[in-house]
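Visitor: Requesting a structural model of the entry that follows:
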Amino acid sequence: MTFLGVKPFESENSNTHYQCHLSESDNFAATAHVESFRTVWTRNDDDENVDPPAPVWIVGASYKRWKVTLNNNRNNDAFGVFGCEAALDGRINTSISGIFMRSDADIVPSDELISVTVNAGDTGVSIGMKSTGSKNVADFRWLKDNVRNNAISGQDTWSISGQVEVDDAGVYECHIHNERSGAKQGLKLLIVRACPANRWGPDACDGICDNCYNGGICDENSGKCICAPGFKGTNCEEACDSGTYGASCLQTCHCQSGQCDRYTGVCTGSLPGCSSGWTGTNCQECLGPPFGESCADDCHCSESYCNKVTGSCSGGCNPEWVELFSPNLCQTGIIDAAYTRKNPGVTVPVTCTAANGPSSSDINQLEFVLSRHHENLDDNGISTVEITGDATTTTTAFMVDNVTDGQTLYCQLRKDGKNMHYIA
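Guide: So this is what the prediction gives:
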């Protein structure tokens, strides 16, 4: 499984999320049982270490993956270490983690890398941190996996004596004295392969690894190469194709030039800037009202911020949309109403169409009715004839008796006896 963090050095950004890519075909990956988790506490209190939302299987994009959107909620909830655990029948359960830090962190890893992989038996391994400003090293305080190490307080390096063991793996944290809750500390993930260098095998480590180039690492269980961002292929010898970047070259550039840095996605080439509809440091954020994987979905927020990844609103919905489901996506509402004109007093056919919402089952939590009153339910002489639809919309056909000239009918979405939304 591959972990891909989006904006790992901008955890204060509301669009922070991560993706977990299983080394399986899409059909198998979609059936996996995948859970998200916070790997370890990185601040002091329970309400500062909230768990991430459940992963969502994303199918409406050029590649499929499990995705976890981190909700910042102005409380640095997206700061820390998060991961995925995947279970598939007949396969070894696997988990993976990644780090998210603030862009204005007081302390960062000395090599500015948020993870490092070593082999069991390696020597001379250390974790270094540095101040980004005026903070004094004398105030540095260290923890590993939320356990404090007072012996190296006031030092900028945690050195592991002797040979590295699997138990040395974990999250190394360095914060300023009495400032841990500010979420401006440095974090580093130390990954220790269970086998010595160039060996693999679940038990005896008796397999010999192929050469993994360009920063690729030999997987200790399969012997296959895990490629660093910017490269792909069996031995990680192939650079990302033009227009792609990142881990296993799975992300798409959105640049006017069609070219971007194969590691970061930052635009390169003769034409500067993002393609139409995109913005951000590496052109991965939607510009303007749209949101979603291809910026093809519309936000329906009422004077409130729209999350460009999920479409959720920080405030209420526009009047045409139902503020009902959590997260508040404002994506369920009536989008069309039609009728066939008849003479007064004759039964009239009416159809109402609604957008289902993020899940096709969302609208099933509501009553989809036709009423003679804009607020109350008055369905006297109104009968439901047929309900049809697909994954995105639902259409209900009604027959209405005794329609008078100039009368207005209202399609309504109701819940618990209350009109949530209507259209005339």
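Visitor: For the rest of this, base every contact and every neighbour count on C-alpha atoms.
Guide: Fine.
Visitor: Tell me the span between the first and last residue of stretch 195-203.
Guide: 9 Å (Cα to Cα, to the nearest Å).
Visitor: Can you give me the buried ones in that stretch?
Guide: Within stretch 195-203, the residues scored as buried using 16 or more other Cα atoms under 10 Å are 195-201.
Visitor: and what of stretch 20-31?
Guide: Neighbour count says stretch 20-31 has 20-22, 29-30 buried, by 16+ other Cα under 10 Å.
Visitor: do stretch 259-272 as well
Guide: Those would be 259-268, for stretch 259-272 by 16+ other Cα under 10 Å.
Visitor: Stretch 164-173 now?
Guide: Burial within stretch 164-173, assessed by neighbour count using 16+ other Cα under 10 Å, is assigned to 164-166, 169-173.
Visitor: separation between the residue nearest to R43 when sequence neighbours are not counted and S134?
Guide: What sits nearest to R43 in space, not counting adjacent residues and going by Cα to Cα, 6 or more residues apart in numbering, is S181, at 5.3 Å. Distance of S181 to S134, computed by Cα to Cα: 19 Å.
Visitor: Mind jotting down where the helices sit in this structure?
Guide: Per DSSP state H, the chain carries helices over the ranges 26-31.
Visitor: Test my guess that N149 contacts Q155.
Guide: No - between N149 and Q155 there is no contact under Cα atoms under 8 Å: 11.0 Å.
Visitor: Quick check: neighbours shared by those two?
Guide: R141 (Cα atoms under 8 Å, 6 or more residues apart in numbering).
Visitor: Of those two, which one has the most company?
Guide: Q155 (18 against 12; other Cα atoms under 10 Å).
Visitor: any idea how far the more buried one lies from T132?
Guide: Taking Cα to Cα as the measure, Q155 falls 15 Å from T132.
Visitor: circling back to that earlier point, neighbour-wise, which of S181 and S134 wins?
Guide: S181 (16 against 7).
Visitor: residues contacting the more buried one?
Guide: Contact partners of S181, counting by Cα under 8 Å, 6+ apart, are 43-44, 48.
Visitor: Among these, find me the one that's closest to C225.
Guide: R43 (34.5 Å; Cα to Cα).
Visitor: For PyMOL, write the selection for the buried entries among the contacts of S181.
Guide: Buried subset of the contacts of S181, written as a PyMOL selection, criterion 16+ other Cα under 10 Å:
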select buried, resi 43+48
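Visitor: so what's T396 closest to, chain neighbours aside?
Guide: Closest to T396 by Cα to Cα, 6+ apart is I387, at 4.5 Å.
Visitor: Now for that neighbour: which residues touch it?
Guide: 394-397.
Visitor: I'd like the distance between it and V400.
Guide: 16 Å.
Visitor: Check V125 too.
Guide: Taken as Cα to Cα, the span from V125 to V400 is 78 Å.
Visitor: The two: which has the busier surroundings?
Guide: V400 (21 against 16).
Visitor: to compare against the first, here's another:
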Amino acid sequence: MGWVDISCNLDRSFICERYQDVPEYEWSRLDGTLYYISQSSMTSYTFARRFCQAQGGDLAQPKTEEINMHLMTLAGDNSYWFGLDDINQQATFQWIDGTSLDNNVFPAWSNGDATLFESERCVHQQVNNGWRKLLCTSYLRFACEKAPSPRPILPIRIIAATSSPYGGGLLDASFICLLGSENEEILTFSTRRLVRLTEAITFDSYTAPGYSNVVPSVVLRHTLPATMEGLGFFECSSVTASRMTSVPLAILLSTRELQPIDGRFTKTVHVGDDIKLSVMSTTGMVGEDGIRWRKFTDVDWADSLIGMSSGSLSHTIQSASVSDDGVYMTYADGAVEQLPSSFIRLIVKECPYGRWNPPLCDRLCDSCYNGGVCHELSGTCICPPGFAGKNCLQACGMHRFGWDCELECGPSQPLDQCTGNQICLPDPYGCTCLAGYTGIYCNETCLVGMFGADCLQECHCTDGADCDDITGECPGDCSQGWSGAACQVPSVCPIGYFGADCNQECNCRDATACEKESGFCAEVEGICDIGYLSDSVDFPSSCIKFSGCYSSCSKTCHCSGGAEDCNFLTGDCLSSICHPRWIGDHCQTDRFETSSRKTNPGVAIFSCSFTASSGQALSPADIKAALGDFSAASWISQSSSIYIDRTLSNSFTHVNMGPEKAIYCFVGDPEIPSEFMFIRLPPRQFFALPSFNGVPELLEFGYYHAAIGWRQWDSSSDTGEGPIVGYKLYVRSGSNVVLAKEVQPPSMVNNTDRSVSKRSAENASEMVMYNVSGLEAGSTYSVQIAAIRDGINGEGEQGLALTFTTESVIHFH
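Guide: Coordinates of the predicted model:
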């Protein structure tokens, strides 16, 4: 039975099709861009482009000889489509991102001739013969390119710990591996040696000596032999279907002659940092002249000796690089295989502080507190033992630790005691003591003013009070400039963060700071970094939404489906639907426009315009304005409205006597995100209110009146901005105002409406006078003058005071 033509309204089963995703490991990276050559799929130019777009990219654009050679190498002996054609205009070649081939210094035409096969419109790479045009419907392999996806690769929640870091060779030497809760099935949970101890490689060079037992399934205890083999760097490893994480830890012999000077087996630095690795003699019998240093990656014995540091208890690395990452052994000359050695493992973070996603390092880490360290493959915080949570702000409390504070130390626990342990976490964290302990052997409590893992965190308690060694909590208030449960949140967030706990990302243009409460990028007038938008109802002034970018990340995407909906080369939306605020080519035309007048402080006079989409009808009620948030109580009444050529423009006037707040114009219902759009007005400009610095004069007074005169406001001797439209006279008896009167000099008498007046007093020497009546005899009064500038709320500060006493009435008897 074949196809049947029936009603479209009938219910039937259906079949879908979509392009198969190409896993990222099948792509090849070059200078921060991923490239892919189809291995078996052959199709037309148009369908090849659709396939690449379905992968989040587009056809490759070999604009440089390096890229061109890279693609040819990947393709081998195969021809392929790439993103160049003259479909729009014959002989005018354009890359698929819209740029002209003429802008390129590198064309690779076959025989140098772009006119070959002039009737064809699409360009392909011919095997060993350069670029040639071909019918766009021809079937070829194809080359795609896309930006590498910064998908976070979270570490498996594994911990390595030992209560015998210096007990190698003793009967009780062991270490444990602890698993936290995971969403993925754990496929393997095991131990091994990190580096071998002998130059010769044998079948068991990387096998951890001794034996392991798992009780329960999340705890693996490895007991080491009571021999010299119980020395070295070991690791706990776990594997799921998509991830593998290992956590190294070290154990030195009890008979060691050397050990790290601070007792820690790991040091973590960033690329470019200077670092000094130092050891100490445990016996006093090892002279510095006999000290030797080796650096092992996979224990390359032949080239591992570091001659520059021989004869010293320290090895200094200046401007560390990734190649410096590894295990450093320190030993007495001639004793390298007698094993009285010391080990320090150096962890070099590829990204600078606060960044992740190497090698681009273009993502901002979560804000990590209490000694937490940013994980370079996910941007998440690896919290020190004793703290947990997204930002390591959750203190586990006495004798507790773990990814979720789920573990405890003490009798009948995996760690049978709390002192003397070294706790290790996935790179780049390394190893430290439990929270509340420090010292070479992790058996000392914190000094006054310090807390946390290794007692490295500083207390911030009022009056210098000590805080809890383990949690950092203060007995009273936090010292000035700090907040939070353990007083670790600064009043000024580090650049790049905002929020009550400084744990939201600013994403401002040029990596500038933002306001702590709102996230507003004040230094750049609210402009977000490329790829980010102000599109959060909860934080409407911030740039916390990532919407994607295109054209070498020089422009922001505005697609309805966010970053995943945007072609990273062209900016086209895969769904063909723009975010509701944007229209036009590549969704780059903002439907909002705003303008505002410079006003006196506390006054906002502004307009908001919105362009209707094709077929959309707008009414004045569709554009609203709000102060601070979008709730109905915050709406601002409109004063006028005008509709011209699909663009509706509403005007608003608002007087706010309280703190200055952001103003938003919006269309739609914030409860329906797919239809809601808004814009924040840029920071408003205000006139400086005039300040009158003159002292009023007492021209004449009697029992019940006083004639007061004063010079006019003068920009050369007074401050603020004009034009001045009048003055306010204040008369006080003590703290009580008995008269507050607006007064105009003769030259301004006709300008009674100061809300629209633009006239200024040109004759600043003209004296302004006012006769104050109704005073009490023999009473003391003070007089102050405030200048009033044009516009609503135009009254400035009151000037210096004149004090006088009216004449007293003398009673005759």
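Visitor: and of the buried residues of stretch 164-173 of structure 1, the nearest to V350 of structure 1?
Guide: The nearest member of those to V350 of structure 1, counting by Cα to Cα, is V171 at 61.0 Å.
Visitor: Name all residues that make contact with the equivalent of the closest one over in structure 2.
Guide: Residue pairing (TM-score structural alignment): V171 of structure 1 is matched to V327 of structure 2. Counting by Cα under 8 Å, 6+ apart, V327 of structure 2 touches 295-297, 343-346.
Visitor: cool, and C374 of structure 2?
Guide: For C374 of structure 2, the contacting residues are 354-356, 365-366, 368, 380-382, 428, by Cα under 8 Å, 6+ apart.
Visitor: Which position in structure 1 pairs with it?
Guide: With TM-score structural alignment as the criterion, C374 of structure 2 matches C218.
Visitor: Equivalent analysis for A208 of structure 2, please.
Guide: Aligning on TM-score structural alignment places A208 of structure 2 opposite P52 in structure 1.
Visitor: that older thread, by neighbour count, which of the contacts of V327 of structure 2 wins?
Guide: F343 (26 neighbours).
Visitor: Spit out the contact partners of that one.
Guide: 232-233, 250, 252, 259-260, 265, 327-330.
Visitor: hmm, 10 Å instead?
Guide: 231-233, 250-252, 258-260, 264-266, 279, 293-295, 327-331 (Cα atoms under 10 Å, 6 or more residues apart in numbering).
Visitor: Pretty sure F79 of structure 1 sits against K7.
Guide: No - here F79 of structure 1 lies out of contact with K7, judged by Cα atoms under 10 Å, at a distance of 11.0 Å.
Visitor: what's the distance between the nearest residue to G402 of structure 2 once chain neighbours are set aside and I788 of structure 2?
Guide: Residue nearest to G402 of structure 2 in three dimensions, not counting chain neighbours: P385, with 6.3 Å by Cα to Cα, 6+ apart. Using Cα to Cα, we find P385 of structure 2 at a distance of 63 Å from I788 of structure 2.
Visitor: what's the neighbour count on the nearest residue in space to F401 of structure 2 that is not next to it in sequence?
Guide: Among residues not flanking F401 of structure 2 along the chain, G386 sits closest, at 4.4 Å (Cα to Cα, 6+ apart). When neighbours are counted by other Cα under 10 Å, G386 of structure 2 registers 29.
Visitor: Now do the same for G386 of structure 2: its match in structure 1.
Guide: By TM-score structural alignment, G386 of structure 2 lines up with G230.
Visitor: can you tell me which residues contact its match?
Guide: Going by Cα under 10 Å, 6+ apart, G230 of structure 1 touches 214-215, 236, 238-241, 244-251, 261-265.
Visitor: PyMOL command for the buried members of those residues?
Guide: Buried residues within the contacts of G230 of structure 1, by 16+ other Cα under 10 Å, are selected in PyMOL with:
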select buried, resi 214+236+238+239+240+244+245+246+247+248+249+250+251+261+262+263+264+265
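Visitor: Now, the contacts of G230 of structure 1 that are in strands?
Guide: Among these, DSSP state E puts 238-239, 244-245, 251 in strands.
Visitor: so can I have TSV of the residues you listed showing distance to D89 of structure 1?
Guide: Compiled in TSV, those are given as follows (distance: Cα to Cα, whole Å):
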residue	distance to D89 of structure 1
E238	32
A239	33
T244	32
Y245	31
Q251	28
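Visitor: which among those residues gets closest to T16 of structure 1?
Guide: Of all those, the one sitting nearest T16 of structure 1 is Q251; the distance, using Cα to Cα, is 15.4 Å.
Visitor: What lines up with the closest one in structure 2?
Guide: Matched to structure 2 by TM-score structural alignment, Q251 of structure 1 sits across from E408.
Visitor: For its match, give its distance to D416 of structure 2.
Guide: 9 Å.
Visitor: Show me what L190 of structure 1 aligns to in structure 2.
Guide: Using TM-score structural alignment, L190 of structure 1 lines up with L346 in structure 2.
Visitor: Its match and I724 of structure 2, how far apart?
Guide: Going from L346 of structure 2 to I724 of structure 2 by Cα to Cα gives 70 Å.
Visitor: residues in structure 2 matched by stretch 290-301 of structure 1, start to end?
Guide: Going by TM-score structural alignment: stretch 290-301 of structure 1 matches no residues.
Visitor: ok so, going back, F79 and K7 of structure 1: which is more packed in?
Guide: F79 (28 against 22).
Visitor: what residues are up against whatever residue of structure 2 lines up with that one?
Guide: When structure 2 is aligned by TM-score structural alignment, F79 of structure 1 is paired with L231. L231 of structure 2 is in contact with 165-169, 173, 193, 197, 208-209, 224-225, 250-254, 256, 339-343, counting by Cα under 10 Å, 6+ apart.
Visitor: do M280 of structure 2 as well
Guide: Counting by Cα under 10 Å, 6+ apart, M280 of structure 2 touches 257-263, 286, 288, 313-314, 330, 342.
Visitor: isn't the match of Q251 of structure 1 right next to G402, touching?
Guide: Yes - assessed by Cα under 10 Å, E408 of structure 2 is found in contact with G402 at 8.1 Å.
Visitor: what do those two both touch?
Guide: Joint contacts of E408 of structure 2 and G402 (Cα under 10 Å, 6+ apart) are 386, 396.
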